[in-house]
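Colleague: I'll drop the sequence and a predicted model, then ask my questions.
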Amino acid sequence: MALVSVYIPTRNRSALLRRAIDSVLAQSYDEIEILVCDEASEDDTPDVVASYIERYPGKFTYLRNDTPQGACRARNRCIEHARGTYVTGLDDDDFFHPQRVACLVDLYVTHAPSFACTRFKYFQDQQQVDMLRDRRYSAAELAKADELTLPALLYANHAGNQVLTELSRMRELGGFDEDMPSWQDYDMWIRLADRYGTAVRSRHLLSFVDDDRSRARIRNSNKRAEGSQRFIAKHAGLMSADQQRNHRNIQYVMNRERPPLRDIARNASLGGYKSTMKVLIHKFFGVALG
């Protein structure tokens, strides 16, 4: 079995970090190394990781930044120290379904894509996802996957915030772009698909993203809008006119703007009709979606 490296950036979330790590240790795929990069945590994170290292010798690599350098730099540090054939990631407040890594490795071997990913679910209550997490899938079910082409990805981030790919590919592309204030994951997936071709996505929910609004997350901050602007500028050469119109509508949605109807009409996107509909709903009903 090929070794899979799982990187986890963390800062001052030791209780949530335990949940993330435990979900990796519970994987049905055995050949996994876990790399934790601690962003100068001031809680008991070092002790928590030390306890795992003692219980699972050779399984963990612990890296620590003396000052916070951002999750993007933390991910890249892990990638620099990883030893696996494949690499995937996990945020410290999210967790995996037990069959996620095995599913992605099998999809990667079968389809030889640029990367493999799964469907994912945002949640705010642990109980919302317990039934999904506890369900077990047959090999035939996990073999079902859909293609994610570069044009489809340029309309929206259908891959989520984590994928599995070859470690060598991440390194060849220079890792995550540390100059991006947000959307570093989306930017990385676009670069992988542009360089290496079509990706594949499992049809099953095998990744769970904690959307607790009481904690700071990039998707709930103004960094998200700034990141999207840089994303558009960086990848404009790959985008069609319709895709660029779609991303302008996405910015309206993120900024909670209610633009004039003429601007909505000018940016109407056929391939990105969902973002157009979200702008219209917010314009006329004041309901912000996404």
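Modeller: Alright, I've got the coordinates.
Colleague: Every contact and neighbour count from this point should use C-alpha atoms.
Modeller: Fine.
Colleague: just so I have it, where are all the helices in the stretch 51-200 of the chain?
Modeller: 71-81, 100-111, 126-134, 139-142, 150-155, 167-172, 184-196 (DSSP state H, counting those that start in this stretch).
Colleague: To residue 279, which of those helices lies closest?
Modeller: Residue 279 sits nearest to helix 150-155 of all these, at 15.5 Å, using Cα to Cα.
Colleague: buried ones in the closest one?
Modeller: 150-151, 153-155 (16 or more other Cα atoms under 10 Å).
Colleague: could you dump the residues you listed to TSV with distance to residue 286?
Modeller: Converted to TSV, the buried residues of helix 150-155 look like this (distance: Cα to Cα, whole Å):
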residue	distance to residue 286
150	33
151	31
153	28
154	27
155	24
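Colleague: What is the nearest of those to residue 8?
Modeller: Distance to residue 8 across the buried residues of helix 150-155 (Cα to Cα) is lowest for residue 153, with 24.4 Å.
Colleague: In this structure that closest one contacts residue 188, no?
Modeller: No - at 11.2 Å, residue 153 does not count as touching residue 188 under the criterion of Cα atoms under 8 Å.
Colleague: Strands of the stretch 151-290 of the chain, start to end?
Modeller: Along the stretch 151-290 of the chain, the segments classed as strands by DSSP state E, counting those that start in this stretch run 164-166, 199-210.
Colleague: In addition, the following structure is provided for comparison:
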Amino acid sequence: MRSSIIIPTSNRPAGLKRAVTSALEALPGDSEIVVVDDASEQPASDVLSYLKAEPVRIIRKETQSGGGGSPARNMGAKTAQGAVLFFLDDDDEIKPDYCKQILEQGFPSAGFGFCARTFVITDAAGQRSVKDEKRKLDNGLIGASARFSEKTFPFSAGFWLTRDAYQDVGPMSEDLKTNSDTDYAIRLHASQYAGWYAAVPGVFIHQSEGKGSGELASVTKRTKSAERAAAFENIAKRNADVLRQDPQIAHFVYSRYVKHAIRSGNHDQAWEAVMKASNRPIRRRLLMQYAALRFLTKRV
């Protein structure tokens, strides 16, 4: 098959219907949709029972993975038959021409990529506003000189990669319940594969719908700072060689490690993060950040 759109889902029946509808509209020829149900209370097969003769396969995990979508994404990637794997969150939508554009432009020039996003924001009164994301990246292959803060990506940003890249780089980390996307971005950018950025938004990201909607909120919104600090500590450890070689990646990871450690009240852990940075200029920047955050937290 040319491509597969993989949709992990957990307890978001309304969002899942919307995501699958958009995936069907965007699906290129000779392609498939793989829905991975992470032990939802209402099985995805029941939610999508109205589909007739559609190229949608549903895989169900009977035991919930405990947070984070990486186990479901890996399950989908391992069973998908496409040469290019697209990932779509179950509360978002993929735009009709996005997959086609990537297959015609990004692949096979690059081994992975992501896109700008269109945010659909619902306020407390139910009013919606729309905003397009902009990054300081040109459309096309991502240059080596691009800042890591610009070329890192969340899995929700129309993330895709080739089957070959997935097999070579390996599965997404399943022990990281949050920020596994950051870990995978580091691994991909450190690999032999080139990255691709689509400057025209390729997905709709729906925000603020978890509150009062009856649907599960995002993992990031449900994760406390202490857990996020622990995640960045693990990311720093498992990518230690890359962080030593690339100061930009080192600053990106350690600065977030420091921020979340201080937010959780663990100042000793934040100080240890500062000291772990081997690059002296990066350490100085982290010291300034540490001092500023300590000062601000004392005033609150």
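Modeller: The structure has been received and is ready for your questions. All of these numbers come straight from a predicted model, not from anything done at the bench.
Colleague: And the strands of the stretch 151-290 of the first structure: which comes nearest residue 175 of the first structure?
Modeller: Nearest to residue 175 of the first structure among those is strand 164-166 (11.8 Å), distances taken as Cα to Cα.
Colleague: Quick check: the aligned residue for residue 87 of the first structure in the second structure?
Modeller: By TM-score structural alignment, residue 87 of the first structure lines up with residue 85 in the second structure.
Colleague: And its match, how close does it get to residue 78 of the second structure?
Modeller: For residue 85 of the second structure, the distance to residue 78 of the second structure (Cα to Cα, to the nearest Å) stands at 10 Å.
Colleague: now swap in residue 117 of the second structure and tell me
Modeller: According to Cα to Cα, residue 117 of the second structure and residue 78 of the second structure sit 26 Å apart.
Colleague: So those two - more neighbours on which side?
Modeller: More crowded of residue 117 of the second structure and residue 78, by other Cα atoms under 10 Å: residue 117, with 23 against 13.
Colleague: Which residue comes closest to that one once chain neighbours are left out?
Modeller: Distance criterion Cα to Cα, 6 or more residues apart in numbering; nearest residue to residue 117 of the second structure, sequence neighbours excluded, is residue 201 at 4.6 Å.
Colleague: is it true that the one you found touches residue 130?
Modeller: No - using Cα under 8 Å, residue 201 of the second structure makes no contact with residue 130, being 12.0 Å away.
Colleague: what about the match of residue 87 of the first structure, neighbour count?
Modeller: Using other Cα under 10 Å, residue 85 of the second structure has 25 other residues around it.
Colleague: do you know how far the closest residue to residue 242 of the first structure other than its chain neighbours is from residue 157 of the first structure?
Modeller: The shortest distance from residue 242 of the first structure to any non-neighbouring residue, by Cα to Cα, 6+ apart, is to residue 269 (5.4 Å). According to Cα to Cα, residue 269 of the first structure and residue 157 of the first structure sit 16 Å apart.
Colleague: Check residue 146 of the first structure too.
Modeller: Relative to residue 157 of the first structure, and taking Cα to Cα, residue 146 of the first structure is found at 14 Å.
Colleague: Residue 240 of the first structure too?
Modeller: Taking Cα to Cα, one finds residue 240 of the first structure at 16 Å from residue 157 of the first structure.
Colleague: Ok, residue 22 of the first structure next?
Modeller: Distance of residue 22 of the first structure to residue 157 of the first structure, given as Cα to Cα: 27 Å.
Colleague: Same check on residue 99 of the first structure?
Modeller: Distance, residue 99 of the first structure to residue 157 of the first structure, by Cα to Cα: 22 Å.
Colleague: Number of residues surrounding residue 274 of the first structure?
Modeller: Residues near residue 274 of the first structure, counting by other Cα under 10 Å: 15.
Colleague: right, I mislabeled it, should have said residue 2 of the first structure
Modeller: 12.
Colleague: Identify the residue nearest it in space, chain neighbours excluded?
Modeller: Spatial nearest neighbour of residue 2 of the first structure, chain neighbours left out: residue 85 (6.0 Å); criterion: Cα to Cα, 6+ apart.
Colleague: just residue 188 of the first structure next, same as before
Modeller: Closest to residue 188 of the first structure by Cα to Cα, 6+ apart is residue 176, at 6.1 Å.
Colleague: Would you confirm that that neighbour contacts residue 76?
Modeller: Yes - shown here, residue 176 of the first structure and residue 76 form a contact pair, counting by Cα under 8 Å, at 6.5 Å.
Colleague: which of those two has more neighbours?
Modeller: Higher neighbour count among residue 176 of the first structure and residue 76: residue 176, with 24 against 21, using other Cα under 10 Å.
Colleague: aligned partner of that one in the second structure?
Modeller: Alignment note (TM-score structural alignment): residue 176 of the first structure maps to residue 172 of the second structure.
Colleague: That match: what's it in contact with?
Modeller: With contacts taken as Cα atoms under 8 Å, 6 or more residues apart in numbering, residue 172 of the second structure has the following neighbours: 70-71, 73-74, 180-181, 184.
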